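Asks: Got a predicted model here, sequence first, then my questions.
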Amino acid sequence: MKNVASLLVCLLPLCACDKKEEAAPQATPEFATPADARAYFDDLDAQQMRAMVSRDSAFFARHYAPSYYNCTPYGELNNKAAEIQTLLHGPWVTVEHIAPQFDIFAYSGNMASLTGTKRIKIRTPAGESFIYVRRLAVFQKIDGQWQAISGQGTLVQTRFVGQ
């Protein structure tokens, strides 16, 4: 009982304080709903696919952070400059998003990631063919702008794996 009385004596000054401090203002969320966030990053992904085909270096320079790194489907590690060169000089004819049912999207505060599958038509010495790539992009809001900070592409088989 003596311990309880001692605890109350210690806590009493805290309860007697009339001054109430306001909580720090909370930042306004970037997106109204998770669906809005998903739509924004899906659109950014679509812009990147168009930029690959049109060889739009300005898009990549603007949307890739200075510290950007990408692991290519062939196991190479590219920094921002090397990745832009790869994307500008690739044999891309078309790039399309497929199998959205297998996409993975995550968003929290100033970070987001998007994983999806791409079907890429390429020109080769033997003619045109397709490659399929499972693509991960990680984004961070830097100085008020969403930028890709890393990526990874993995070649996938062309066989169907499930519903």
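Replies: Looks like it arrived, so ask away.
Asks: okay, CA-based contacts and neighbour counts for the rest of this
Replies: Fine.
Asks: Mind giving me the packing neighbours of the one helix or strand Ala37 maps to?
Replies: Ala37 is part of helix 34-54 when elements are defined by DSSP states H and E. On a contact count with 3 or more C-alpha pairs under 8 Å, 6 or more residues apart in numbering; DSSP states H and E, helix 34-54 meets helix 57-63, strand 92-98, strand 104-108.
Asks: what's the distance between Arg123 and His89?
Replies: Between Arg123 and His89 the distance is 12 Å, computed by C-alpha to C-alpha, to the nearest Å.
Asks: With Phe41 instead?
Replies: With C-alpha to C-alpha as the criterion, Phe41 and His89 are 25 Å apart.
Asks: Comparison target below:
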Amino acid sequence: MPLVAAALLISSCDTGKEAADGTSPEVAASADPAAEEAAIRVKIAQWLDLIKAKDAAAIAQMYAEDGAFMPPNAPIGKGRAAIEQNWAAMMGAPGFDLTFAPEQIIVASSGDMALDRGTYRLVVAPEGTEQIDTGKYVVVWRKVDGDWKAAADIINSDLPAGGG
């Protein structure tokens, strides 16, 4: 009987398998959360630069292929094409300016997922009158082929319903 138990234990510890992103479980288990958080912060800085450039196509590439963008007062964008359309529409508003900053980034011990929670400030000027919205956001990051991609991105305004 001990031989059967040993065989079951060995077969349940198959270390030859690779994770979905191509890393072995040993690599994922030894992830450096501080280094992964720093890598996500670099992605956030790139994202902010793309917003300033109003490059919706490049912003869409920041998302996983099956990612989702959930902006306020608009339909969910599922997949990069829809995400690009949502960002283009939002950035096309007159006077558009958006900044955001993470308040907390938590990297999973596996090193393949992370939670980014922060705040944003959005300015638009329809009809020449500046309107300012502030709020909070959550981005769930997923490591895809060694690169951090936004899997889910949701924005929530601090303004009362009706915008005022």
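Replies: That came through, no problem. Because the structure is predicted, anything quoted here is derived from the model rather than measured.
Asks: got the buried residues for stretch 142-150 of the second structure?
Replies: By 16 or more other C-alpha atoms under 10 Å, the buried positions in stretch 142-150 of the second structure come out as 142-144, 148-150.
Asks: My read is that Ile149 of the first structure contacts Tyr68, right?
Replies: Yes: applying C-alpha atoms under 8 Å, one finds Ile149 of the first structure in contact with Tyr68, separated by 4.4 Å.
Asks: These two - which one has more neighbours?
Replies: Ile149 (22 against 19; other C-alpha atoms under 10 Å).
Asks: Can you find the partner of that one in the second structure?
Replies: Using TM-score structural alignment, the equivalent of Ile149 of the first structure in the second structure is Ala151.
Asks: top strand in the first structure by residue count?
Replies: strand 127-142 (DSSP state E).
Asks: count of residues packed around the aligned partner of Leu48 of the second structure in the first structure?
Replies: Here Leu48 of the second structure is matched to Met49 in the first structure, going by TM-score structural alignment. Neighbourhood size, Met49 of the first structure [other C-alpha under 10 Å]: 20.
Asks: a markdown table for the buried residues of stretch 142-150 of the second structure, including distance to Asp14 of the second structure?
Replies: Supplementary listing: those in a markdown table, determined by distance: C-alpha to C-alpha, whole Å:
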| residue | distance to Asp14 of the second structure |
| --- | --- |
| Arg142 | 24 |
| Lys143 | 22 |
| Val144 | 22 |
| Trp148 | 26 |
| Lys149 | 28 |
| Ala150 | 30 |
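Asks: Tell me the one of the residues you listed nearest Thr134 of the second structure?
Replies: Nearest to Thr134 of the second structure among those: Ala150, at 21.2 Å, using C-alpha to C-alpha.
Asks: my read: that closest one touches Asp116, true?
Replies: No: with contact taken as C-alpha under 8 Å, Ala150 of the second structure and Asp116 are classed as non-touching, separated by 9.7 Å.
Asks: what's the overlap in contacts for the two?
Replies: Residues touching both Ala150 of the second structure and Asp116 by C-alpha atoms under 8 Å, 6 or more residues apart in numbering: 139-141.
Asks: Buried by neighbour count, from the residues you listed: which ones?
Replies: Buried, going by 16+ other C-alpha under 10 Å: 139-141, out of these.
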